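Trainee: Sharing a model prediction with you, sequence too.
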Amino acid sequence: MIVRNINDFTGTKFDVDTETWSSKRLLVKADNVGFSLHDTIIKAGTETEIWYKNHVEAVYCIEGEGEIEVLATGTIYPIQPGTLYVLNGHEKHLLRGKSQMRMICVFNPPTTGQEVHDAEGTYPLN
């Protein structure tokens, strides 16, 4: 059994902060549960280009408002508390935070916990 508290992650190597988002990686590849789980803050007024070509990501918004734009189609979906989206087609997208958003993210395969987006907007396959 794994029992953790989000406050235990503050300031550790599993507390990753960038210009547009910050994320506490609550479960990672080393935990051997088959997925990783992140509590992520999307910063207000930001836009991030993302392409998870190596991962499937499920995202559940629990706070704030924003939108996701699928680059291949130009389709824009609003995000608000209660919205779930799943990038099961490895969609390249823009994620925009109109206000600060808090998102719960699940990745398969699991991440190591220190990833940041590369020049393509992707995480490496580890």
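Mentor: Looks like it arrived, so ask away.
Trainee: going forward, measure contacts and count neighbours with C-alpha atoms only.
Mentor: Will do.
Trainee: mind checking how far the residue nearest the centre of the chain is from V86?
Mentor: When C-alpha atoms, centre = their mean is applied to the chain, the residue found nearest the centroid is C105 (5.0 Å). Applying C-alpha to C-alpha, to the nearest Å, the value for C105 to V86 is 10 Å.
Trainee: And here is the other one:
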Amino acid sequence: MIVRTLENCKNSSRHVVTETWESTRMLLSDDQMGFSFHITTIYAGTETPIWYKNHLESVYCISGEGEVETLDDGKVYQLKPGTLYILDKNDRHLLRGKTDITFACVFNPPLNGREVHDEDGAYQLNEAPLEKENA
């Protein structure tokens, strides 16, 4: 059994911060579960272009408000607590925070831990895993 707390993961190398978001990666590829699990915050007033061409993602809104726009068709979906959106077709999208938004996210294949978006808004598959730690 694996047991971790959000607080312990936030105080470790599992916590990644960028200009528009931060993500605490609580379950990663080296845990060998076939998916990764993250608590991610999108900052208020930001817009983040994303295209997970190498991953599928499921995103559940815990708190906050914003919107996600799918770029191929221009559809805009409102995000609020209780909303789930699923990027089942490697959808190119824009994520906008009206307020800080906290999400629970699941990735398949799982992330290794330190990934940040590349110039296309994607995570690469060949990132080196984090070194094992107690988090």
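Mentor: Great, that's in hand. For clarity, every value in this text was computed on a predicted model and none was experimentally measured.
Trainee: Find residues that contact each of C105 and V86 of structure 1.
Mentor: Residues within reach of C105 of structure 1 and of V86 at once, by C-alpha atoms under 8 Å, 6 or more residues apart in numbering, are 57-59.
Trainee: Mind checking which of those are in strands?
Mentor: Under the assignment DSSP state E, the shared contacts of C105 and V86 of structure 1 contribute 57-59 to strands.
Trainee: And those, which of them are buried?
Mentor: 57-59 (16 or more other C-alpha atoms under 10 Å).
Trainee: Strands of structure 1, residue ranges please.
Mentor: So, for structure 1 - with DSSP E - the strands run 15-17, 21-27, 36-42, 46-50, 56-63, 66-70, 76-79, 84-86, 93-97, 101-108.
Trainee: for those strands, which one sits closest to A119 of structure 1?
Mentor: Checking the strands of structure 1 against A119 of structure 1 by C-alpha to C-alpha gives strand 46-50 as the closest, at 9.4 Å.
Trainee: With structure 2 overlaid, report how far that closest one is off on average.
Mentor: Superposing on structure 2 places strand 46-50 of structure 1 at an average distance of 0.2 Å from its equivalents, by mean C-alpha distance after the TM-score superposition for structure 1.
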